[in-house]
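K.L.:
give the three-dimensional model of this entry:
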Amino acid sequence: MLRLPLVLLANLFLGLRLLLGLPFRLMAVRQRPSWVRFRLAGSLPYRPRRGPRLRLGGPPVEPATVTSLEDFGRALRLLAADPKVEGILLEVEGVSLTDARREALLALLSDFQAAGKRVVSWAVMVDTNEYPVLGAADEVLLAPMGRVELVGYAAEATVLGEAFDRVGIHAHFARRGDYKTAPEFFTDGKVSDIQRQTLETFLDERFAALVEALSRSRGKTPEEAKALIDAGPYSAKRALEAGLVDGLVHEADLGAHLGLESKKRGGDEETPVPTFGAYLATQAFPPVRWLKLRRRPRLAVVDVAGMIVPGSGGAGRFAAADTVVKALRKAGRDPRAKAVVLAVNSPGGSSLASEQMLEAVKRVAKQKPVIAYVDQLCASGGYMAAIGAKEIWSAPHAIVGSIGVFIGKFEYGGLLEKLGVQRTTLTRGENAAFASNSRGFTPHERAALEREVEESYQTFLELVAQARGRTKEEIHERAEGRVYSGLRARDAGLVDRIGGFEEVCRHAMDEARESSDDFEIVRYGGGARSKLSLLKLLTAASHPTTYAFCTAAWSLWGLGSLRRLD
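P.N.:
Have a look, this model is predicted:
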């Protein structure tokens, strides 16, 4: 009952503000800019992040900075419809994007260009991951002192087995799946061939995508694109000679380069390129987001981000089972939330915690559509949580799979002896010291360990087989710790569709038979962030626990280009 007068009052305020500013905007209409500047920096969210309305302290945000892909797309559509606008200047400054978000950004730019508008990009320095964004423009500019750190991709696999031996720490693990290489990080003295092959496969896919993007944007053959990558990194002069950029322009000269006239007299003054906010100030009737009498349908997004652990807290670095389960229950109980997107970005973790999440996902899926989406990583326990959804969507080059388990503990007896610590273990019961970190496993304990890991693996296979409509044998052929890209996971039947976040959200609303054109997204869960503690991890790992975890996926996060430190 109170919503009607509040909405009317809020819309009245918006209308009055629009009318009061009309005379000033009418005077500025003739100065409507033909070029608008945007700045890409940091990690762009799909939708605007909710934050405090009143910002106290902290560095000011540069006015041209793009705050979300949704807002950027809305701005580009408005500019594309203005016949006076020639194009946009896109400044690329330390932007860090997943493959999926980069593709979403490039799609927005492509639609803008298809409307007959130009995109001019400029940067001081870009690396391998940033260059596809810079190079997608109609004209690519670089600062004369700038650099193009285009060198391809690299992955470094690390093993600690020999180092642990030297300090008196021994890792004891049992695993199911030759491709479940996570324990090798602690036990082996060198990188295994399977680990190497896994990394090589992802490197090949990422490199092929880079070559294709470079060929498309710069009009090169694949062979020429590979030669350009192999000749990197580039100074500004060499980048211009190689055709990676079209011109070298100082930031102060960008306005003049675009043909903008300075309002000041004289020829040496800087001509700034207006921001989108300045452009809106020249619109007689800028777009206004009026509040509607009827509330928009709501889409719930529940994040499973980080290593999966039991308990609560740890938002950002750990996906705590209790926190995620409570978020799912809240989304399920919310009558306005018509569907749920389970956004998974996790290498896995505790098998127990993963199964808790799976059961919670299944319960919510009985009430409303639940779609799982993988933007970057959905491996092991993360995949276990995702299979409870009605469908699983993935970005093309996300990391998916690693169906397998391992169980084990760390033995610190040698280290304690070197430190002069004497410990005596007394037991009653064959497996009473099963969790002791003073020694390894006895033959009887090892048999119990093998029995446990086999049971856990079979349970994992059964859960996936039931969810994916296949037999255990078929899933086993795709399991044993194998890791797939999103595209290969779809071909293997582990993923239903390939798509982007916005596409997934619209599909979820369609499944709920709600409007997929106008809805709001609300994230559930979160909480205080906890610091990643090596001591905490080692302490937790000192007791035998079932893990569904993918170390290889963590290593792949390090893919990127070199950065110079001069």
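
K.L.:
going by C-alpha atoms from here, please, whenever you check contacts or count neighbours.
P.N.:
OK.

K.L.:
pull out the buried positions in whatever helix or strand Phe112 lives in.
P.N.:
Using DSSP states H and E, Phe112 sits in helix 99-114. Across helix 99-114, burial judged by 16 or more other CA atoms under 10 Å covers 99-106, 108-110, 112-113.

K.L.:
pipe the residues you listed into TSV and attach distance to Arg50 per row.
P.N.:
Formatted as TSV, the buried residues of helix 99-114 follow (distance: CA to CA, whole Å):
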residue	distance to Arg50
Asp99	24
Ala100	22
Arg101	19
Arg102	22
Glu103	24
Ala104	21
Leu105	21
Leu106	25
Leu108	23
Leu109	25
Ser110	28
Phe112	27
Gln113	30
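
K.L.:
quick one: the strands in the stretch 351-500 of the chain?
P.N.:
370-379, 391-394, 399-401, 405-411, 483-485, 497-498 (DSSP state E, counting those that start in this stretch).

K.L.:
second chain to compare with the first, below:
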Amino acid sequence: MRLLFVPVINLLLLIRTLLGLPLRLLGARHRPAYVRFRLSDDPAYRERPRARRLGLLGGQARPEPATVTSLESLREALALLAKDPAVKGILLEMEGLAVPPAKRDVLVKLLGDFRAAGKRVVAWAVSVDSAGYQVMCAADEVLLSPAGRLELVGYAAEALALGEGLERLGIQAHFFRRGEYKTMPELFTHPQASDIQRRTLESFLDERYGELVDNVARGRRRPPEQVKAWIDAGPYSAKRAAAEGLVDGLCDEVDLPARLGMKGAGDEDDGEGVESMAMYRARLPWPPVRWRSLRPKPRLAVVPLTGMIVPGKGGAGVGPEVAGSDSVVKALRAAGRERRAKAVVLYVASSGGSSVASEIILEAVQRVAKKKPVIAFVDRVAASGGYMAALGAREIWATPHAIVGSIGVFAGKFDTSGLLEKLGVHRTLITRGETAGIFSSSRGFTERERALMEAEVEETYQSFLEQVAKARGRTKEEIHALAEGRVYSGQRAHAVGLVDRTEGGFEEACARAMSLAQVQGPFDLQMFGGEDRRFSLLRLVLGGAWTGTYAFCPTAWRLEGFGSGERFE
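P.N.:
Predicted structure coming up:
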């Protein structure tokens, strides 16, 4: 059937191209010297049909024409523009960019390569934060709206402690943990953040702050001391930013074409302004055509593991995304069965969750890895149960500033009897069996139940160590020295052997997976799973079935939104 339909489709593409040639020849004389791109939200790595908003491959249903919907499309557009001698450069408009450091680095590299081809990059924004400003610093000229702002203030992370507040409400938190760095129970038991948690957060702040200073210093050609002084004096109004040399000038959006030396007022429809890539392509005499191939491209399966890991299919609610073990396992099985998918990339963006659900997903990853190569890729977080699931892959790739590790477990429940007494609510627990009330929130643990829970936590922790040791080719003792809940950045995790590579992003990880499958050349991505479910953390921790063993990383959770816009999904 493909042999029949592909020639027909290509013929129709050729006819459409030829029919539009006269109009494109007329418009070719008015091709813009600058092409406009709009960077906002979280562009996908690659496009996919019926894209939903997801950290890995998401997008908007009907984006504004100049909006960059994927890094792949931006790469292709810049490569085409770089070859056109009539194009002087691009105008990059920034609006609410919210990408992880890995995507930011890709954007910076793309702009650097475009400039190396002899083209000019002008970046403009109304308001921009520290993350977006680092991308703007990769441009030849940085502009702000006169009414705009530059929120260059560095980074902050808040450590929350609910212990005293819960006690006042009459709620007692009873938890057991394995690993002094496994600080999740401290959220409910401590009146304030511990020194360990403070030091952990500070280590990530130090890395991000140092990178911010380096990127701005390199882009603005100023010494690091000057950049630190800038950060300490922020935030800035547009006028202050221009006066301090943080930006090269102030310009209203309607005046941008004149600033770039062009005619017109910048309206896309008048043919004289700074136009979008779609309008530029429409004026090319011979625009690139995606001809259909008689032989279909090989596919790479992508399975996302995003959000809190829970048993079953997950559930609806208000809170962070969840990864139900049933749904993820189903997606992995489908990826393993798909004949055209020669390899699999497991995209991990999870702080963990249920240890049982995480182990179920790990086993599913291991089964797929026996059939075809599996690469685990992390650009945000793979901690605790998220890291456990990644162990089933042949290789683990993490970007330098991803959050990795947190090898440790905890278990516990809440005793709400004090709160109920204050409310005048009385519950009578009647049991048959010495430990039948272990899951009840009407009381705490008995000594017998406490001993059983501590033994279960220890058993689960030892199992976790064995899994890591086997996957990483180390002894349990070596992994224990790195574990007990310790959290690492991607570059530190690589240094201690918890990940295999930090040089390279999503595209490089995909290429590596296909090379392990001995497949060369272009390939398509096929998405499996990735349902957009939401979950209530409050409902989780106060639910009647809270008693259990969990592999969850509080550091990654508390760093959500770290850096004004960055999200660890």
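
K.L.:
turn the strands of the stretch 351-500 of structure 1 into TSV, including mean neighbour count and distance to Ala512 of structure 1.
P.N.:
Listed next are the strands of the stretch 351-500 of structure 1 as TSV, based on neighbours: other CA atoms under 10 Å; distance: least, CA to CA, whole Å:
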stretch	mean neighbour count	distance to Ala512 of structure 1
strand 370-379	29	9
strand 391-394	25	13
strand 399-401	29	26
strand 405-411	26	35
strand 483-485	24	29
strand 497-498	20	18
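
K.L.:
the helix holding Phe112 of structure 1: what's the following helix or strand?
P.N.:
Using DSSP H and E, the helix or strand that follows helix 99-114 of structure 1 in sequence is strand 118-127.

K.L.:
now the helix or strand following that next one on structure 2. Mean distance?
P.N.:
On the C-terminal side of strand 118-127 of structure 1, the closest following helix or strand by DSSP H and E is helix 131-135. For helix 131-135 of structure 1, the mean deviation from structure 2 after alignment is 1.0 Å (mean CA distance after the TM-score superposition for structure 1).

K.L.:
for the nearest residue to Ala305 of structure 1 once chain neighbours are set aside, the count of nearby residues, please.
P.N.:
With CA to CA, 6 or more residues apart in numbering as the criterion, Ala305 of structure 1 has its nearest non-adjacent residue at 4.8 Å, and that residue is Asn345. Using other CA atoms under 10 Å, the number of residues around Asn345 of structure 1 comes to 24.

K.L.:
what is the corresponding segment of structure 2 for the helix or strand where Asn345 of structure 1 lies?
P.N.:
Taking DSSP H and E as the definition, one finds Asn345 of structure 1 inside strand 337-346. Using TM-score structural alignment, strand 337-346 of structure 1 lines up with residues 341-350 of structure 2.

K.L.:
before we move on, what about stretch 397-412 of structure 1?
P.N.:
Going by TM-score structural alignment: stretch 397-412 of structure 1 matches residues 401-416.

K.L.:
start to end distance for the matching stretch?
P.N.:
Its start and end residues considered, stretch 401-416 of structure 2 measures 39 Å (CA to CA, to the nearest Å).

K.L.:
how far does that stretch sit from its chain's centre?
P.N.:
Centroid separation for stretch 401-416 of structure 2 versus its chain: 20 Å, with CA atoms, centre = their mean, to the nearest Å.

K.L.:
cool, and stretch 468-476 of structure 2?
P.N.:
Taking mean C-alpha positions (CA atoms, centre = their mean), stretch 468-476 of structure 2 and its chain are 27 Å apart.

K.L.:
check stretch 165-172 of structure 2 too.
P.N.:
Remark: stretch 165-172 of structure 2 is offset 35 Å from the chain centroid, using CA atoms, centre = their mean.

K.L.:
repeat for stretch 242-252 of structure 2
P.N.:
31 Å.

K.L.:
burial measure for the counterpart of Ala483 of structure 2 in structure 1, as a count.
P.N.:
Under the alignment (TM-score structural alignment), Ala483 of structure 2 maps onto Ala479 of structure 1. By other CA under 10 Å, the residues close to Ala479 of structure 1 number 25.

K.L.:
same deal with Ala300 of structure 1?
P.N.:
27.

K.L.:
wait, it touches Val341, no?
P.N.:
Yes: using CA atoms under 8 Å, Ala300 of structure 1 is in contact with Val341, at 6.2 Å.

K.L.:
out of the strands of the stretch 351-500 of structure 1, the one nearest Gln31 of structure 1 is which?
P.N.:
strand 370-379 (41.7 Å; CA to CA).

K.L.:
okay, the closest one sits on what stretch of structure 2?
P.N.:
Going by TM-score structural alignment: strand 370-379 of structure 1 matches residues 374-383.

K.L.:
next: stretch 115-134 of structure 1.
P.N.:
Under TM-score structural alignment, the match for stretch 115-134 of structure 1 is residues 117-136.

K.L.:
and for stretch 226-244 of structure 1?
P.N.:
Per TM-score structural alignment, the counterpart of stretch 226-244 of structure 1 in structure 2 is residues 228-246.

K.L.:
many thanks, have a good one.
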